Every structure is written in C-alpha cells, then in structure tokens.
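Colleague: turn this into a structure:
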Amino acid sequence: MSRMIFVNLPVLDLTASISFYQALGFSQNMQFSDATAACMVWSDSIFVMLLTHAKWQTFTTRPIPAQGSSEVMLALNADSIDAVNQFVATAGAQGGKVDVNPPQDHGFMFSRSVLDLDGHLWEVFWMDPAALTGDSQ
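Modeller: Presented below is the predicted three-dimensional model:
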C-alpha cells in the first residue's frame, strides 16, 4: 500500500467547508462522509477530513486552537505559478483570507498562503521541476 496522509481539521460549518474545498478542486468521498465529517480528496494520497467540533472531540481532548493562532501550515503543490494564483483567488472568492503571509518568489519556487473558513493555514506553491531533480543552475 502506498503511503497516504489524512489531515484532520475541525470546522464550525461542515456544509460551508465542503463547498469551500470543492471550489478549490477537492472532491468529496461520500464513503467516508456523514453529517459529522467529510472526506475531501486532493490526490490519490492526500485527504482532508473536515470534522465538526463535536466529532473532533471524539478523537482528542486537546483544545481546538483559537482563531488567529497557527499550529501547522499545510502545503500543497501546484502545476504552475498561474495555478497558485488561481487557487488563492478562488479561496478568496469563497470567503478565505488570502496572502496572510507575504507571497514568496525565489525564482525556482513561488508560494502564497490562504486561511480557510476556520483559519487553517494553507500554503500553495509551485517549484521548477528542474530544481527538484537538481538540474537547475
């Protein structure tokens, strides 16, 4: 079995969060979704589990971080700089907060950040494929 990641995120409004993530290009796996949780699929190996606060609390007694705090920054790669910009524009149009961290342009890598409806921090980046293989100068 290939390695996968399931990112679990507590959300206040499950329906609104599903719509937000669908607008960004995630699809919903109904097999692992119900009235308390939604499995949102980014790729064959990346899944985001949106959990109501009540559902979240069945997994851990640790508190949900307060709005305005960050415990993690989740990063997704995009196929191009244009795709990064489109992702961020769509997130903003769907109620997310864009460029909460300044955009980064290192030539071989470009990134921007967004907060989803619940303040979860996402970074979307493009990296020159040559930089990944060590072929860039």
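
Colleague: drop to CA atoms for contacts and neighbour counts, all remaining ones
Modeller: OK.

Colleague: mind listing the strands for the protein?
Modeller: With strands called from DSSP state E, the chain shows them at 5-11, 27-29, 37-41, 46-52, 73-77, 97-98, 104-105, 109-115, 121-127.

Colleague: Proceed likewise with the subsequent sequence, for comparison:
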Amino acid sequence: MPRSIFVNLPVSDLARSTTFYEALGGTRNPQFSNEGGACIVFSDTVYAMLLTHARYGEFTTRPIADARATSAGLYALSCDSIAEVDAVVASGASGGGRADPNTKQDHGFMYGRSVEDPDGHVWEIFWMDPKVAAGGQG
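Modeller: You can find the predicted model right below:
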C-alpha cells in the first residue's frame, strides 16, 4: 500500500472551506465527514482534513494559529500543465480563496502560483517538467 498524506487544517467555517477545497479540485468523502470535519480527497494518496476549531483542538494542546498572521507550513499540489495551474488558482479564488498571496514563479522547468484558503492557509499550485521530475534535463 502506498503512503498517503493527510493534511489536517483548522477552519473557522466548515461549509465555506469545503466549497473552497472542492473548487481546487478535491472531492468531499462523506464517509469521513461530519459536523466536525470534512475529508477532501485530491487523489488516492492525498487528503485534506478540514476540522472545525473545536475538533482540531481535540488533537493538540497548542493554540490554533492565525494562518493570516503566521506561516507554519506551505502545502503544494501538483498539476499536469501550466494551464491547469492557472485554472486551479482561478477556481480556488472563485471558490472563496485569494489568488497569488505569494509571488508567481516561472523557472522554465517549473511553474508555480499560490492560492490562500478562507482561513489563510496557503497552497502552492505547481507544474514541473516531467523530465526534470524523473531526474533528467529540463
């Protein structure tokens, strides 16, 4: 079985955040969603767990950070093309997020933009030349 990643994020408005993550291309899995959280599936191995502050607080004794004021992590999501990067960022912005809170990057072999969710969590949306990703020349 391949390893999977579950990114757990505290959200202030579960419905609003679910709308945003579905706009990014995720699908809500009702089997692992309830009034305390929503499981958003991006692929067979990538999931975002959106948790209300009350539910998130059950997993930590630390205070919940204000992601608009601090940065504790940047989450990256790959795309198959530059056009898809632009489309995902636009969808995220129209789904309640903010496009390009960080500078757009174009290195020729890699292109990236970012989108901020309604709670301030930043997702880097990127494309990398498949030859470079496989260890070859770009």
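
Colleague: want to try JSON lines for the strands of the first structure, with mean neighbour count and distance to T133 of the first structure as columns?
Modeller: Below are the strands of the first structure laid out as JSON lines (neighbours: other CA atoms under 10 Å; distance: least, CA to CA, whole Å):
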{"stretch": "strand 5-11", "mean neighbour count": "16", "distance to T133 of the first structure": "24"}
{"stretch": "strand 27-29", "mean neighbour count": "17", "distance to T133 of the first structure": "30"}
{"stretch": "strand 37-41", "mean neighbour count": "23", "distance to T133 of the first structure": "27"}
{"stretch": "strand 46-52", "mean neighbour count": "21", "distance to T133 of the first structure": "22"}
{"stretch": "strand 73-77", "mean neighbour count": "13", "distance to T133 of the first structure": "16"}
{"stretch": "strand 97-98", "mean neighbour count": "20", "distance to T133 of the first structure": "30"}
{"stretch": "strand 104-105", "mean neighbour count": "13", "distance to T133 of the first structure": "19"}
{"stretch": "strand 109-115", "mean neighbour count": "22", "distance to T133 of the first structure": "13"}
{"stretch": "strand 121-127", "mean neighbour count": "21", "distance to T133 of the first structure": "11"}
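
Colleague: and the gap between T19 of the second structure and G97 of the second structure?
Modeller: T19 of the second structure sits 10 Å away from G97 of the second structure, going by CA to CA, to the nearest Å.

Colleague: more neighbours: which of these two?
Modeller: Set side by side, T19 of the second structure and G97 show more neighbours around G97, with 27 against 19, by other CA atoms under 10 Å.

Colleague: wait, the more buried one touches P118, no?
Modeller: Yes: between G97 of the second structure and P118 there is a contact at 5.3 Å, judged by CA atoms under 8 Å.
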